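K.L.:
have a look at this prediction, sequence included:
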Amino acid sequence: MTTSETPRSTNSKGQATVWLKPAQVKDLRNAIVKKSPSYLKQRNDALIQLLYDTGLRVGEAVQVDVEHLDLDESVLGLPADLQKDYPNENTPTYTRIGLAEETTRVLDQYLSSRWKESVALFPSTHSDRMTTQAVRDVVSLAAEAAEVQPHTRTGRGEPGDITPHTLRHSVAYRMLNHEDGHTLYNVRNRLRHSTIQTTEKVYDHFDSV
């Protein structure tokens, strides 16, 4: 893997705000299908597409079970105890996340021919559930294979800068720049930030990118 450059722009936690445009996500998906073993192609493609559609955090994605999906309704139901920082006094209700038509199609194809049955949506070769590091490895492999240069607040990054969280940032970019009618409030709801101030702090600049 290519060693990441020192991030040129960071948020309050010291993490770089790095995102991809829709065509670059397509490049990731095409690359991971080419680079994955045949029995993992559909899993890895579905994983990247789900992250990019829903904005799930990596720790949430690995906890998703097949039973949380309703593909007839194109909905992912996310229990409160799967969501970051919960449960606490601000625990949200059960969250229904609408899925794009492409996501529903990819998940349906994947589930109809999985090489391994498991409760978890994304099993690994050696376990019934992928680890967060395994998800990071899939995204990194795709980024390096596609030679994708992500966008940052000050220019372009390197493939090694891309992580699953990059896809979460990319959801916000897509909503504000490629889908009509969305505001920062819509982004806040999609990404399930606790306050609109969090959304504004991270993504306010996307309107002028």
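P.N.:
Nice, I can see it. Numbering: from 1, shown residues only.

K.L.:
CA atoms for contacts and neighbours, from now on please.
P.N.:
Noted.

K.L.:
for the most centrally placed residue in the chain, which non-adjacent residue is spatially closest?
P.N.:
Nearest residue to the geometric centre of the chain (CA atoms, centre = their mean): Leu51, 2.3 Å. Using CA to CA, 6 or more residues apart in numbering and skipping the chain neighbours, the partner closest in space to Leu51 is Leu167 (6.2 Å).

K.L.:
putting a second one here so we can go through both:
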Amino acid sequence: MTNEQLINQYKQFLIVERNAASYTVDHYIADVRQFNQFLTQQVINNFNDVSYSEVRLFLTELYKTGLSRISASRKLSSLRTFYHYLEKEGIVEHNPIQYVSMPKKDKKIPQFFYAEELEQLFTIEDCSTPFGQRNQAIIELLYATGVRVSELVKINVSQVDFSLGTILVHGKGNKERFVPFGVYAQDAVKLYLEESRPQLLQKGGEITTDRLLINHRGAPLTDEGVRYILNDMMNRASLTSSIHPHKLRHTFATHLLNAGADMRSVQEMLGHESLSSTQIYTHVTKDYLQNIYKNAHPRA
């Protein structure tokens, strides 16, 4: 079996057995294919012939291109998971990745929106139009719940409970969690469901879907569609900072912690398996509190 055939077999394993998100699968396979291309250049045609030296050389070549430590760490993690699969299937006799230490990640403080920036985004849409109502529902939901964009586009209408003010979210590994959402988001979603969504479904003709967010053809909205909508909103708001769905997720977590929410609750709402993933936001809140102290205390 060729390396490319093994990669395709691994891809099916991720989709069927691991039930991995399409975004995760694409990244894993892209990383493995990049490594395979490097091996071809080194005249190595079998994953079983790879040694520790080749893996180190691969990382060195990545660093030469200016790749960040966090990106290199992600690629190494992808290869480690791939070789673990090959070992389990009896395809390779040893795992050269296990001897390579993970690069130390650069500590980056998550970017978030300030209240003034959010206000511009929340008032940019014309909520008298179908697309304006849908886009308003998108940004309100992202900020109100802190969900990942991959989770947002999978939300079904039946998973939204207005009486309890919660949404059932299917997270990574198909793990479920209930996330609360406030009155602003509820009002935006109700308006969209009552007025816009039926109109967009009509444009789809015979298309029927329970997905909450749909596009101009009445079909489910994709990850890329949400990113396009957010970038368009950002441009129309004339904000100089960049926007991406995760920035709204960072904002959600930062604002909750700044307002006194406990970290365990924020962890649960974000769907983090480890508390350490949530702790990065404490760096933001510490800076925030320090600035408040310096500006407010007479002897600071």
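P.N.:
Received it, and whenever you're ready, just let me know what you need. Note that the structure is predicted; figures quoted are calculated from it, not measured.

K.L.:
returning to that earlier point: ok, the residue nearest to the centre of the first structure touching Thr166?
P.N.:
No. Using CA atoms under 8 Å, Leu51 of the first structure is not in contact with Thr166; the gap is 9.5 Å.

K.L.:
strands of the second structure, start to end?
P.N.:
Along the second structure, the stretches classed as strands by DSSP state E are 160-161, 166-170, 176-180.

K.L.:
onto which residues of the first structure does the shortest one map?
P.N.:
Across the first structure, the stretch matching strand 160-161 of the second structure (TM-score structural alignment) is residues 69-70.

K.L.:
on average, how far is the matching stretch from the matching bit in the second structure?
P.N.:
Following superposition, stretch 69-70 of the first structure is found to deviate from the second structure by 0.7 Å on average (mean CA distance after the TM-score superposition for the first structure).

K.L.:
gap between that stretch and the chain center?
P.N.:
Going by CA atoms, centre = their mean, to the nearest Å, the spacing between the C-alpha centre of stretch 69-70 of the first structure and its chain's C-alpha centre is 17 Å.

K.L.:
hang on, the earlier thing: tell me the spacing between the residue nearest to Leu51 of the first structure and Arg174 of the first structure.
P.N.:
According to CA to CA, to the nearest Å, Leu167 of the first structure stands 10 Å off from Arg174 of the first structure.

K.L.:
who has more neighbours out of those two?
P.N.:
Neighbours of Leu167 of the first structure and Arg174, each counted by other CA atoms under 10 Å, are more numerous for Leu167; the result is 28 against 20.

K.L.:
export the strands of the second structure to TSV and tack on mean neighbour count and distance to Thr282 of the second structure?
P.N.:
Putting these into TSV (neighbours: other CA atoms under 10 Å; distance: least, CA to CA, whole Å) gives the following:
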stretch	mean neighbour count	distance to Thr282 of the second structure
strand 160-161	18	30
strand 166-170	20	25
strand 176-180	16	21
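
K.L.:
columns distance to Lys294 of the second structure on top of the ones you listed, output as a markdown table?
P.N.:
Conversion of the strands of the second structure to a markdown table gives the following (distance: least, CA to CA, whole Å):
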| stretch | distance to Lys294 of the second structure |
| --- | --- |
| strand 160-161 | 43 |
| strand 166-170 | 38 |
| strand 176-180 | 34 |
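
K.L.:
so which of the ones you listed is nearest Ile7 of the second structure?
P.N.:
Distances from Ile7 of the second structure to each of these were compared using CA to CA; the shortest belongs to strand 166-170, at 27.2 Å.
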